[in-house]
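Asker: Sequence plus predicted model, see below.
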Amino acid sequence: MKSQGASKNEANNAAQAAPAVKAEEKPAEKIDFSNVKIEPLFEENVDFDTFSKSDFRAVKIEACEAVPKSKKLLKFTLNDGTDRKRTILSGIHEYYEPEELVGKTAIAIVNLPPRKMMGIDSEGMLISAVHEEDGREGLHLLMVDEHIPAGAKLY
């Protein structure tokens, strides 16, 4: 009688002996971070209970438009997994055009109190990464895989 380990070894050996089918390999694009500066880390710690009060969720961007009379603000209509649409304003128009964000899945903090911006209630905050490169500020809206459903909690 063969042990289970022997069966697994035989299966592994058979798999290794089978001709390998390689997927088309693309060389990974190298990114030069030598000219990138990031903000220093906070020296003050936040206790876990305070941090865990922030409700991070995946949100689907259903609509996005420039806010009239604002050079910076974009108005997002978001599916946050509930029955109502959530509106969040974000000052990222310098980095993105509204139409390129529709259909993407982003990350938002959804339990902040509403804040009026240009007369519109913003019901949360979208999460972005900010850095300096070659003397200019850069910003990337954090987006997650499209297979993550609206409302999924992030830990």
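Answerer: Structure's in. What do you need?
Asker: Please count neighbours and contacts with C-alpha atoms only from this point.
Answerer: OK.
Asker: residue ranges of the strands in this structure, please?
Answerer: 36-37, 56-66, 74-79, 85-90, 105-109, 115-117, 120-122, 125-126, 128-133, 136-141 (DSSP state E).
Asker: let's bring in a second one:
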Amino acid sequence: PLFSKMEKIEKTDKREKEAPPEKAEKKEKEKAQPQQENYISIEDFKKVEIKVGLIKEAQRIEKSNKLLRLKVDLGENRLRQIISGIALDYEPESLVGKMVCV
């Protein structure tokens, strides 16, 4: 593995346990409503450049069970190399010939 596993540590916040019921309900309502500040405007979205490419090659990376090395053709007269952490969900052979957004 590239990194060693860390043990889970349970965090407890005394303030949340001791909070009066009114404040706890208010916190739950705030969490339930989506925050507008997390969204971008349509003008900002228009600036994003999303390309669709064809996966030409896919292979596992040595000493890693989660990473794949993809060679993607974006129509730029060269292949772009992309490292992705999808090896647990996809076999490299099944990705060749698929279209992806980059």
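Answerer: Everything's here; your move. Remember, it's a predicted structure, so these values are computed and weren't measured experimentally.
Asker: Tell me how they score on TM after superposing.
Answerer: The TM-score (TM-score structural alignment, normalised by the length of the second structure) is 0.60; 69 aligned residues with a Cα RMSD of 2.0 Å.
Asker: picking up where we left off before, save the strands of the first structure as JSON lines, and put in mean neighbour count and distance to residue 15 of the first structure too.
Answerer: What follows is these, written out as JSON lines (neighbours: other Cα atoms under 10 Å; distance: least, Cα to Cα, whole Å):
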{"stretch": "strand 36-37", "mean neighbour count": "15", "distance to residue 15 of the first structure": "44"}
{"stretch": "strand 56-66", "mean neighbour count": "21", "distance to residue 15 of the first structure": "39"}
{"stretch": "strand 74-79", "mean neighbour count": "22", "distance to residue 15 of the first structure": "44"}
{"stretch": "strand 85-90", "mean neighbour count": "20", "distance to residue 15 of the first structure": "50"}
{"stretch": "strand 105-109", "mean neighbour count": "23", "distance to residue 15 of the first structure": "38"}
{"stretch": "strand 115-117", "mean neighbour count": "13", "distance to residue 15 of the first structure": "59"}
{"stretch": "strand 120-122", "mean neighbour count": "16", "distance to residue 15 of the first structure": "55"}
{"stretch": "strand 125-126", "mean neighbour count": "21", "distance to residue 15 of the first structure": "46"}
{"stretch": "strand 128-133", "mean neighbour count": "14", "distance to residue 15 of the first structure": "43"}
{"stretch": "strand 136-141", "mean neighbour count": "14", "distance to residue 15 of the first structure": "42"}
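Asker: Quick one, which of these gets closest to residue 99 of the first structure.
Answerer: Of all those, strand 56-66 sits nearest to residue 99 of the first structure, with 6.7 Å by Cα to Cα.
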